[in-house]
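return a 3D structure for these sequence lines:
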Amino acid sequence: MKKIIIKGENVLNVPNLLSLYRLLAFPVILFMALTGREDWFVVLLCISLVSDVLDGNIARFFKLQTNFGAALDNLADIFTYAMALLGLFLFKWNEIAPHAWLLYLFLTMFILSYIIAFYRFGKIPGLHLYTAVSAGYIQGIFFFVLFVFGFYPWMYYLAVGWGVVAYIEKIFVLLWLDDIRIGVKGLYWLMRKKQ
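Model prediction:
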């Protein structure tokens, strides 16, 4: 594979290509959702969800983590989960509506974390905290199960509730850090390091 160097990092690698796939799949998934093609929407969304799990694990296992890749992955995550949420509203809202308060809380914490990141650092927060990564896995499983097998309230509360916890931690980490960087595990580790 040919090397492409951006700011001293080799950015042409498998994890970044998987993230790029998710970005390129976004308009196709959006089209399927808006035209009511639920079957194709589900297939393409599930491929994106699986690639989201693979890219981070490949990057960590083979030590291919880069700042560019972290930002690309974060952007791809935003688009993938935006499509999952759109599908939730378009195809599954009747099941979700009685439990929507938690979803609204999650979306508030999500948006607040980005406002804080842009205010403090002027860029997308490419942090991959342990809570956020685990929340992403749980949410990916939830969306997969929701669209393929149906709605399970306990799974919804676990996925969205843990997402709220993850974004609250992310907000505290963003307020703590001097700059966004890869390799930050979480607030606990930042506090231990300071001691």
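
for the rest of this, base every contact and every neighbour count on C-alpha atoms.
OK.

Leu45 versus the residue nearest the centre of the chain, what's the distance?
Among the residues of the chain, Asp77 comes closest to the average C-alpha position under CA atoms, centre = their mean, at 3.7 Å. Counting by CA to CA, to the nearest Å, the gap from Asp77 to Leu45 is 12 Å.

now Leu30, nearest residue through space, not along the chain?
On the basis of CA to CA, 6 or more residues apart in numbering, the spatially nearest residue to Leu30 that is not a chain neighbour turns out to be Met83, at 6.6 Å.

wait, the one you found touches Ile29, no?
Yes: between Met83 and Ile29 there is a contact at 7.0 Å, judged by CA atoms under 8 Å.

higher neighbour count, those two?
Taking neighbours as other CA atoms under 10 Å, Met83 and Ile29 compare with Ile29 leading, 26 against 19.

can you map out the helices along the protein?
14-34, 38-61, 67-91, 93-96, 100-121, 130-148, 153-176, 187-194 (DSSP state H).

distance to Lys3 added to those, as JSON lines?
Formatted as JSON lines, those follow (distance: least, CA to CA, whole Å):
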{"stretch": "helix 14-34", "distance to Lys3": "12"}
{"stretch": "helix 38-61", "distance to Lys3": "16"}
{"stretch": "helix 67-91", "distance to Lys3": "14"}
{"stretch": "helix 93-96", "distance to Lys3": "45"}
{"stretch": "helix 100-121", "distance to Lys3": "29"}
{"stretch": "helix 130-148", "distance to Lys3": "28"}
{"stretch": "helix 153-176", "distance to Lys3": "32"}
{"stretch": "helix 187-194", "distance to Lys3": "33"}
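
out of those, which comes closest to Ile6?
helix 67-91 (7.8 Å; CA to CA).

second input sequence below; structure requested for side-by-side comparison:
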Amino acid sequence: MSKAGLNLLTAITFYRIATAPLLLLLLWRHELGWFKWLLAVSFFTDAIDGFFARKYNITSIAGARLDSIGDDLTVLVAIVGMLVLKWDFVLREKVILLILCGLFIIQTTLALARYGKQSSFHTLLAKAAAILQAAFLLSLFFLPHPLYLIFYSMAIITALDLVEEAILVILLPRWQADVKGICWIKRDQVQSGR
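Got it, this is the predicted structure:
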């Protein structure tokens, strides 16, 4: 693991964490141009740090935890922006949004009960869900009307991801980072004779 590479990825992750309160301030001050562009940069840096971490095999447990915090804060700020700026959309799609919130609460509660901290699996479904979440949330702020095809795709993949992660919490007795998914866990268990 390259120390310089790890430091760069950590700095990118800290950028997302530090930007979250600034984004909320911009939202509160109705500086929507700055809000949407800095939110876009936050989502973009999430993609960059994940790409470089995989490409150069730069991983650490602390980095995985920080990355999850940065991801969650970025999505949370985008959701707050959606609640503030797109309330009509929220009311129209409240059932789907409440289901996703419920699944997130269930998965997080299971992880906290089992591991004493949030999960940081970064499964393939989680990566797909993150891309769709970013695409939908950014389109919501940059375009005049919601893109429902992206919204429904995001909702389905996010729901599947949250269910998979809840099952992984049940299957894995110890906290692990960077788990590809249930199929890989079951394959590894079969190969190891468990």
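
circling back: aligned partner of the residue nearest to the centre of the first structure in the second structure?
By TM-score structural alignment, Asp77 of the first structure lines up with Asp71 in the second structure.

residues contacting Ala59 of the first structure?
Each residue near Ala59 of the first structure by CA atoms under 8 Å, 6 or more residues apart in numbering is listed here: Pro15, Gln65.

ok, now how distant is it from Ser51 of the first structure?
As judged by CA to CA, Ala59 of the first structure and Ser51 of the first structure stand 12 Å apart.

same check on Pro125 of the first structure?
Counting by CA to CA, the gap from Pro125 of the first structure to Ser51 of the first structure is 20 Å.

circling back: ok, now which ones touch the residue nearest to Leu30 of the first structure?
Contacts for Met83 of the first structure (CA under 8 Å, 6+ apart) come out as Phe26, Ile29, Leu30, Leu45.

state the distance from it to Phe91 of the first structure.
With CA to CA as the criterion, Met83 of the first structure and Phe91 of the first structure are 12 Å apart.

which neighbours do those two share?
By CA under 8 Å, 6+ apart, no residue touches both Met83 of the first structure and Phe91.

one step back: any chance of the contacts of Met83 of the first structure in a markdown table, plus distance to Glu9 of the first structure?
Shown next, in a markdown table, are the contacts of Met83 of the first structure (distance: CA to CA, whole Å):
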| residue | distance to Glu9 of the first structure |
| --- | --- |
| Phe26 | 26 |
| Ile29 | 30 |
| Leu30 | 32 |
| Leu45 | 30 |
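
widest-spaced pair of those residues?
So, the contacts of Met83 of the first structure by CA to CA: farthest apart are Leu30 and Leu45, at 9.7 Å.

quick one, which of these two is more surrounded?
Neighbour count, other CA under 10 Å: between Leu30 of the first structure and Leu45, Leu45 has more, with 27 against 20.

show me the contacts for the closest residue to Phe110 of the first structure other than its chain neighbours.
Leaving aside its sequence neighbours, Phe110 of the first structure sits nearest to Tyr167 (CA to CA, 6+ apart; 6.0 Å). Counting by CA under 8 Å, 6+ apart, Tyr167 of the first structure touches Phe106, Met109, Phe110, Ser113, Ala132.

okay, now the aligned partner of the second one in the second structure: neighbour count?
Spelled out, that is Met109 of the first structure. Using TM-score structural alignment as the criterion, Met109 of the first structure maps onto Leu103 of the second structure. By the criterion of other CA under 10 Å, Leu103 of the second structure has 20 neighbours.

for Asp161 of the second structure, see how far away the alignment partner in the second structure of Thr131 of the first structure is.
By TM-score structural alignment, Thr131 of the first structure lines up with Leu125 in the second structure. Between Leu125 of the second structure and Asp161 of the second structure the computed distance is 5 Å (CA to CA).

which one of these two has more residues nearby?
Higher neighbour count among Leu125 of the second structure and Asp161: Asp161, with 25 against 19, using other CA under 10 Å.

the corresponding residue of the first structure for that one and Gly150 of the first structure: what is the separation?
Alignment note (TM-score structural alignment): Asp161 of the second structure maps to Ala166 of the first structure. The span separating Ala166 of the first structure from Gly150 of the first structure equals 25 Å under the rule CA to CA.

and for Glu38 of the first structure?
Counting by CA to CA, the gap from Glu38 of the first structure to Gly150 of the first structure is 13 Å.

could you check which of these two is surrounded by more residues?
For Glu38 of the first structure versus Gly150, neighbours defined as other CA under 10 Å are more numerous around Glu38 (17 against 13).

my read is that the more buried one contacts Phe31, right?
No: at 10.4 Å, Glu38 of the first structure does not count as touching Phe31 under the criterion of CA under 8 Å.

intersection of neighbour lists for those two?
When CA under 8 Å, 6+ apart defines a contact, no residue borders Glu38 of the first structure and Phe31 alike.

cheers, nothing more for now.
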